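K.L.:
Structure for this input, please:
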Amino acid sequence: MIETIVFDIGETLVRDDRYWGSWADWLGVPRHTVSALVGAVVVQGRDNADALRLIRPGFDVGTEYAAREAAGQGEHLDETDLYPDVRPALAGLRELGVRVIVAGNQTIKAGELLRALDLPADLVVTSAEWGVAKPDPAFYTRVLEASGAMPSETLYVGDHPANDVFPAKACGLRAAHIRRGPWGHWWADGPEVKAAADWSIDCLTDLLDIVAY
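P.N.:
A predicted model of the protein is given here:
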């Protein structure tokens, strides 16, 4: 029985269009250029920040992030960044008695912005706030501490096999892979992903049937 469901953030709950578009604007290149390069590094299994380093060799995300914030062009999230199934799915799960947690690889500011959206969740936290990021097993130790349930009763939902599905399973959690975003679509039918994931879903509301079953 699933007692707690924990959600990844980027391309699971939140569209990354604004994120990559804002980096393109900051670097002064067309947005489609960044999108194409993100796709290229995805299929190569590389860090997505490598897309920015292809545009500007030696690019340091932390330094540039601080510069953007100082220039008033920093990180932003609002209701339009959420996928349309987020609120119905999270609210429906809570109505079924499931503990809902949002925990993914994001900045401290992203955590503040997400909490300001007042999502139907019991906890919203980011890797920067925890001081540990996926796929480090210590991240999933923190997930289980927040879950309040056994690993077999905790389900992690995400789009990225290497960050979400594989490490969650390695730590004893259940895992659902969502076909969403570049990572989710590219690896959705991969045999290793299908073998590892307990469920493959196309929409977050699919989780309601999984929990109710």
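K.L.:
hey, let's count contacts and neighbours off CA atoms from now on
P.N.:
Fine.
K.L.:
Wait, residue 42 touches residue 185, no?
P.N.:
No. Judged on Cα atoms under 8 Å, residue 42 makes no contact with residue 185 at a distance of 10.5 Å.
K.L.:
My read is that residue 51 contacts residue 43, right?
P.N.:
No. Using Cα under 8 Å, residue 51 makes no contact with residue 43, being 11.7 Å away.
K.L.:
More neighbours: these two, which one.
P.N.:
Of the pair residue 51 and residue 43, residue 51 is the one with more neighbours under other Cα atoms under 10 Å, namely 23 against 12.
K.L.:
What count of nearby residues applies to residue 201?
P.N.:
For residue 201, the neighbour count with other Cα under 10 Å is 20.
K.L.:
nearest residue to it other than its sequence neighbours?
P.N.:
For residue 201, ignoring the flanking residues on the chain, the nearest one in space by Cα to Cα, 6 or more residues apart in numbering is residue 178 at 4.8 Å.
K.L.:
cool, residue 212 as well?
P.N.:
Per Cα to Cα, 6+ apart, closest to residue 212 is residue 96, 7.7 Å.
K.L.:
gap between the one you found and residue 209?
P.N.:
Spatial separation of residue 96 from residue 209 under the definition Cα to Cα, to the nearest Å is 11 Å.
K.L.:
ok, back up a step: contacting residues for the residue nearest to residue 201?
P.N.:
In this structure, residue 178 makes contact with 12, 157-159, 184, 188, 200-204, judged by Cα atoms under 8 Å, 6 or more residues apart in numbering.
K.L.:
this one as well, want them side by side:
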Amino acid sequence: MIRTVVLDVGETLTRDDRYWASWADWLGVPRHTLSALVGAVVVDGRDNVDALRLLRPGFDPSAEYAAREAAGRGEQLDESDLYDDVRPALTALREMGVRVVVAGNQSAKAGDLLRALSLPADLVVTSAEWGVAKPSPDFFHQVVGASGAPADQTLYVGDHPQNDVFPAAQAGLLTAHLRRGPWGHWWADDATVQQVADYSIDSLLDIPGLVNPACRSGSQD
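P.N.:
Predicted coordinates:
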């Protein structure tokens, strides 16, 4: 039984196009160069910030983030960044009586920008606001607390095996690996990911069918 669905943000709810393009522009490199390096770290199973460190050794994410904000070139997020299935999927879940929580590795500003979109969610929160980030077990302890349901009745949905599927499963949560974005596509057929994830999905519109099989759209788990 799934009573609560908790969703990652980047490449789960939002496209990362703007995110990576803005970093490429800030660092003064062609966008396709950074895209290629992102692909390289995906294949290696490394953290995404490593793509930026390949461009600038010693890269300090916090300092560069602050510098971008001070220069008026900081984070932006609006309706155009959402995947098309976000609103219908979340709306369907809430109509089914499922609690919907958005919780990912984002800044406090991103939390404000997400809440300004008035998503059909009961709670929108970020790692910066919690003071702990994935894949720390403490992040998923916070997820369970925000869920309002036991861990084994809470589904965590995300694209990233190391940040989403594996640590969520270790915390006792149900997990759904989403084939979306570079991490989601590259690792979707990995044997360990398939073994650990309770479900593999191609769209957020598959989630209502996990809650109630009568709502299945035809995708296989």
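K.L.:
Got a TM-score for the two of them?
P.N.:
Scored by TM-score structural alignment, normalised by the length of the first structure, the superposition of the two chains gives a TM-score of 0.99; 213 aligned residues with a Cα RMSD of 0.6 Å.
K.L.:
State the distance from the residue nearest to residue 212 of the first structure to residue 208 of the first structure.
P.N.:
The span separating residue 96 of the first structure from residue 208 of the first structure equals 8 Å under the rule Cα to Cα.
K.L.:
Looking at these two, which has the bigger crowd around it?
P.N.:
residue 208 (18 against 13).
K.L.:
residue in the second structure matching that one?
P.N.:
Residue pairing (TM-score structural alignment): residue 208 of the first structure is matched to residue 208 of the second structure.
K.L.:
in which helix or strand would I find its match?
P.N.:
helix 207-211 (DSSP states H and E).
K.L.:
So which other helices or strands are in contact with that helix?
P.N.:
Using 3 or more Cα pairs under 8 Å, 6 or more residues apart in numbering; DSSP states H and E as the contact criterion, the elements in contact with helix 207-211 of the second structure are helix 86-95.
K.L.:
Mean distance between the helix it packs on and the first structure after superposition?
P.N.:
Mean deviation of helix 86-95 of the second structure relative to the first structure after superposition (mean Cα distance after the TM-score superposition for the first structure): 0.3 Å.
K.L.:
What ranges does the second structure have for its strands?
P.N.:
Taking DSSP state E as the criterion, the second structure carries its strands at 4-7, 99-104, 123-126, 154-158, 174-178, 199-201.
K.L.:
Relative to residue 69 of the second structure, which of those is closest?
P.N.:
Each of those was checked against residue 69 of the second structure via Cα to Cα, and the shortest separation belongs to strand 123-126, namely 18.1 Å.
K.L.:
what's the average distance of that closest one to the first structure?
P.N.:
Superposing on the first structure places strand 123-126 of the second structure at an average distance of 0.1 Å from its equivalents, by mean Cα distance after the TM-score superposition for the first structure.
K.L.:
That strand: which residues count as buried?
P.N.:
Across strand 123-126 of the second structure, burial judged by 16 or more other Cα atoms under 10 Å covers 124-126.
K.L.:
who touches the biggest helix by length in the second structure?
P.N.:
Assignment by DSSP state H gives helix 31-44 as the longest helix of the second structure. Contacts to helix 31-44 of the second structure, defined as Cα under 8 Å, 6+ apart, come from residues 20-21, 24-25, 47-48, 50-52, 54-55, 182-183, 186.
K.L.:
For residue 186 of the second structure, give me its contacts.
P.N.:
With the criterion set at Cα under 8 Å, 6+ apart, residue 186 of the second structure makes contact with 42-43.
K.L.:
rerun that using 10 Å as the cut-off
P.N.:
39, 42-43, 45, 159-160, 179-180 (Cα atoms under 10 Å, 6 or more residues apart in numbering).
K.L.:
filter the residues you listed to the buried ones?
P.N.:
Burial by neighbour count, judged by 16+ other Cα under 10 Å, picks out 39, 42, 159-160, 179-180 from the contacts of residue 186 of the second structure.
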